[in-house]
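> give me the fold of what follows.
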Amino acid sequence: MADVKIIPIILCGGTGTRLWPASRESYPKQFLPLSGDRTLLQDTALRVSDPARFDDPIIIANDAHRFIVSEQLEDIGVRPTIALEPCRRDSAAAVGAAARLAELRNPDAPVLILASDHVIGETEEFLAAVDAGLPAALAGKIVTFGLKPTEPTSRYGYIRVGAAVAGAPGVSLVESFIEKPARPAAEKLVAEGCYWNSGNFLSLARTLLAELTRLAPGTAGPAIASADKAVADLVFQRLDPASFAEAEATSIDYAVMEKTPHAAVASVSFSWSDVGSWSALWEISPRDASGNTLVGPSAAFGSSNSYVRSDKHLTAIVGMHDAVVVATQDAVLVTTRDNADKVKELVAELAAKQEPMATQASLAHRPWGSYQVIDQGERFQVKRITVKPKRKLSLQSHVHRSEHWVVVQGAALVTVDGEVSLVRENEAVHIPLGAVHRLENPGVVPLQLIEVQTGSHLSEDDIIRYMDDHGVE
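Purely as a prediction, here's the structure:
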């Protein structure tokens, strides 16, 4: 087994709405450092980075997140295949397309399907579980990882365990899956010795594709075709849009795992959370003597068992118990831990009212860097712009606004109507309305500047692009 390299497939298309306002559709939870210094995606990728066990991973991600994924994995030295979903079709189509890409790389490869937004506490125990499940996977089983419940919760699905799998110690057949039962039923399942279903699994790529084709042909056919017709774009693989759009939207659990006779479960000992709510994050986070988790500039007085998180402003609670308070640059959430699961419903209601902050993060990421609106009003807008070293924005002009740039860190190479100048720290430059201009960072440190826009129309659609290194702004 030492010469068998597993291809990790990391699913990175979730929206994480239960962790709003920190997590939003434009920048969901897998890209956030929620349980340490690295993001959940980075932790997931590093967990399967041992070259003795694993081949380079395949990340399947939303097209809108492609540069975030690429940047975060580049920062930790991981070189993946990044496959881009042209539209959302749930996890079965994503898994099918990624498994086909893995099969094209190596027809005999086992694949390890992982969520990008789970927290696993002990990497060595995780790797031991993968090693234990591999013989069963090589023998044609689809092995999921089952955890011994710590409580009878309805947040997770359960696995009822059957007979042992020959030749694979610690692995058993799956008798049945039970999807998120009510608490009384969960108590009975825990008493029976059932496991929590982690939602991650190991299989030969060809086994997985054969079962998906047999059980969900309306999803498998289009997903496989989208991978066969994928085209390269910069460092990405774009799945064929027409094919992928034809796939029936369904989850891999419903399409395959709950129906296949080849399902098996490996009993595992590592700690795990899907970080499905603020309450779940509180459960796995360090807490003070009063049971409070305080993240960022935050404080608690006369309070207990609460989660307080702030990105910028000092956020304090007094006399609160079992509370959740999350303050970002542009939104504040106040709820209780018991009601934390309802945040998803709140976000859906805000989105239905076309509230931009329901889905759009205040920090907008671009292939060249990022920008954040820090103030705005009638006929003006102020942004903080960061440009990565050796990156440049498109050559562009505006019809309705002028801009004034003040450099606060680094040096900017600025082109205005063909004239090029170097603007250093504490210096400024004016971009008149209609001027053809470009901003570039020629240095080796991030360029930071404050941009003041004035004019009658200040949205991002007031940009005429003449030359763009990235194909998108």
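
> contacts, neighbours, all on C-alpha from now
Will do.

> if you skip the residues just before and after it, what's nearest to residue 451?
residue 405 (4.6 Å; Cα to Cα, 6 or more residues apart in numbering).

> got it, and residue 341?
residue 277 (5.8 Å).

> list the contacts of that neighbour.
18, 19, 340, 341 (Cα atoms under 8 Å, 6 or more residues apart in numbering).

> all helices for the stretch 1-150 of the chain, in order.
With helices called from DSSP state H, counting those that start in this stretch, the stretch 1-150 of the chain shows them at 40-47, 66-75, 90-105, 123-138.

> which of the ones you listed sits most buried?
helix 90-105 (a mean of 24; mean count of other Cα atoms under 10 Å).

> to compare against the first, here's the next sequence to fold:
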Amino acid sequence: MSTLIPCIIAGGAGARLWPVSREATPKPFMRLPDGDSLLQKTFARAAALKDVERLLTVTNREVFFRTLDDYRPLNQTRIELDFILEPFGRNTAPAIAAAALHVSQRYGADAQLLILPADHLIKDVAAFVAAVDNARPLAEQGRLVTFGLVPTHAETGFGYIEKGQALNDHSFQVRRFIEKPDAATAQRYVEGGQHLWNGGMFCMRADVILQELREFVPQVLSAVEHCLERSYRKEGPHELQVELESDSFAQAPDISIDYAVMERSKKVAVVPCQLGWSDIGSWQAVRELIPADEQGNQCTGETVLHEVSNCYIDSRQRLVGAVGLDNLIIVDTPDALLIADGKRSQDVKLIAQELKRLGHDAYRLHRTVNRPWGAYTVLEEGPRFKIKRIEVKPGASLSLQMHHHRSEHWIVVSGMARVINGEDELLLDTNESTFIKPGRPHQLSNPGVIDLVMIEVQSGEYLGEDDIVRFNDLYGRAPITPGTR
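Below is the predicted model:
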């Protein structure tokens, strides 16, 4: 059988899971109660498949280093990693087109792609492996195989797949794909046994999906082909990056693979499966992962409750006291608090959408922001000042940069800092500091073997993150990148 390349598609901000999921820290990075992220769980089950030697990830370039951080502790077997880095999302059809073209060119037109959303939860990994084993012979024969989840209840938030003629003991032709139904229709689907939830997972040969893309949406395939010709590639030990060129990628139509191909192709088959699957699409789905107490409450963090029932409370940094509440969702983060009716968890996206419309930072960023070199946390800010806690990983370095409108005072809390300050280069130990004037080139790096922790005090007329002139950077970021550091 031909080579199998799992392809993790990591897109979408997860607006229904605000304030934990945000544009710069989207849903796949959300930590579940066991401490693992959804992305890590997706990687782990892909790695559990037989004979997998290489894994492809399609994700946004802004979260590339965060993705590597999530993969690193799990990749003990040294699976080769390919990345296709999107400048922005264009839905699943362009993403899968890029993945299929990449795989076809490098690993053979007959190589099989296993498309896996990065933000779904599958509890039964053994059943997942068995379902993939059932799908692969069909994909080898030229089928586009989707995995249909046997419904456990009448769900109006998912699309459905209607089974057609049986192909073998484990699979069926797909009669049709169905949009999200109303409650009565969903109940009939569950009772009838002919309908499955559409989980957005696929197994197919690269040449077959490319043929169907060329037939049904040639404009998608041609735009992505043109984009790949102009895209930058970087190859190193055990890792390959393809950074999609922005202007040409913007020409690809924004369309899902379901609309583009699956609903139109005559080659689609479905493998029914029971995987303990959830799309973790709302706080209601998250709360179902946590056991409830005698009053029906599910709490993470320290709480003091009086006459509280059926509530979900997630507050990991502050004590929450509650009196006389029923069926609420309460999610507390350092810079934002969500309080919602438990029956309206799907409507949380409306808060995220309004914040985005207003240009509010709470849509895009957390108070702690991850960077390739580590992270920073805004501790306090006001007119003409901002105070940050900065952590730099061992061996990591910020870019050599300059600011027009602000000065910075750096104080080392722990570890050792190597600092370029204008023409001076110095080492700073714990409780030592340096002052950087506006317009002076400077760079911070960690030459030690433990994390460098320091406090940065910014002062000036303008303190925006886009006041950065970048001269060079270890991480290949653009010379001038608003909002990054």
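
> circling back to that earlier point, the residue nearest to residue 341 of the first structure maps to what in the second structure?
Using TM-score structural alignment, the equivalent of residue 277 of the first structure in the second structure is residue 282.

> which helix or strand contains residue 212 of the first structure?
Using DSSP states H and E, residue 212 of the first structure maps to helix 205-215.

> confirm the residue nearest to residue 451 of the first structure sits in a strand?
Yes: per DSSP: H, G, I helix; E, B strand; the rest coil, residue 405 of the first structure lies within a strand segment.

> residue in the second structure matching residue 249 of the first structure?
Aligned partner of residue 249 of the first structure by TM-score structural alignment: residue 254.

> leaving out chain neighbours, which residue sits closest to that match?
Using Cα to Cα, 6+ apart, the closest residue to residue 254 of the second structure is residue 90 (4.7 Å).

> was I right about that neighbour contacting residue 248?
No: the pair residue 90 of the second structure and residue 248 fails to qualify as a contact (Cα atoms under 8 Å) at a distance of 11.8 Å.

> got JSON lines for the helices of the stretch 1-150 of the first structure, with distance to residue 306 of the first structure too?
Below are these laid out as JSON lines (distance: least, Cα to Cα, whole Å):
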{"stretch": "helix 40-47", "distance to residue 306 of the first structure": "22"}
{"stretch": "helix 66-75", "distance to residue 306 of the first structure": "30"}
{"stretch": "helix 90-105", "distance to residue 306 of the first structure": "33"}
{"stretch": "helix 123-138", "distance to residue 306 of the first structure": "28"}
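
> between these, which one is closest to residue 291 of the first structure.
Closest of these to residue 291 of the first structure is helix 40-47, at 23.8 Å (criterion: Cα to Cα).

> now residue 169 of the first structure. Nearest residue, chain neighbours left out?
The nearest residue in space to residue 169 of the first structure (Cα to Cα, 6+ apart) is residue 132, at 6.9 Å.

> for the one you found, give me its contacts.
168, 169, 170, 171, 266 are the contacts of residue 132 of the first structure under Cα under 8 Å, 6+ apart.

> surely the fourth one touches residue 146?
What that stands for is residue 171 of the first structure. No: using Cα under 8 Å as the test, residue 171 of the first structure is too far from residue 146 to be in contact (9.7 Å).

> common neighbours of the two, please.
Joint contacts of residue 171 of the first structure and residue 146 (Cα under 8 Å, 6+ apart) are 265, 266, 267.

> report how many residues lie close to the equivalent of the last one over in the second structure.
Counting by TM-score structural alignment, residue 267 of the first structure lines up with residue 272 in the second structure. Here the neighbour count serves as a burial measure; for residue 272 of the second structure (other Cα atoms under 10 Å) it reads 23.

> residue 272 of the second structure sits in which helix or strand?
Residue 272 of the second structure belongs to strand 268-273, assigned by DSSP H and E.

> beyond that strand, next helix or strand please.
According to DSSP H and E, the helix or strand after strand 268-273 of the second structure is strand 277-278.

> show me what that following strand is packed against.
strand 121-122 (3 or more Cα pairs under 8 Å, 6 or more residues apart in numbering; DSSP states H and E).

> what is the strand it packs on packed up against?
helix 38-47, strand 277-278.

> contacts for that strand?
Contacts of strand 121-122 of the second structure (Cα under 8 Å, 6+ apart): 38, 41, 42, 128, 275, 276, 277, 278, 279, 280.

> roughly how far is that strand from the heart of the chain?
Offset of strand 121-122 of the second structure from its chain centre (Cα atoms, centre = their mean, to the nearest Å): 14 Å.

> Provide the aligned range in the first structure for that strand.
So strand 121-122 of the second structure sits over residues 119-120 in the first structure, by TM-score structural alignment.

> for residue 334 of the first structure, find the nearest of the helices of the stretch 1-150 of the first structure.
With Cα to Cα as the criterion, residue 334 of the first structure lies closest to helix 40-47 of the helices of the stretch 1-150 of the first structure, at 23.9 Å.

> counterpart of the closest one in the second structure, which residues?
By TM-score structural alignment, helix 40-47 of the first structure lines up with residues 38-45 in the second structure.

> one step back: ok, the contacts of residue 277 of the first structure vs residue 387 of the first structure, which is closest?
So of those, ranked by how close each gets to residue 387 of the first structure (Cα to Cα), first place is residue 19, at 28.1 Å.

> what does that closest one correspond to in the second structure?
Using TM-score structural alignment, residue 19 of the first structure pairs with residue 17 in the second structure.

> ok, the residue in the first structure sticking out farthest from the centre to residue 340 of the first structure distance?
Residue farthest from the centre of the first structure, counting by Cα atoms, centre = their mean, is residue 419 at 41.3 Å. Here residue 419 of the first structure is placed at a distance of 55 Å from residue 340 of the first structure (Cα to Cα, to the nearest Å).
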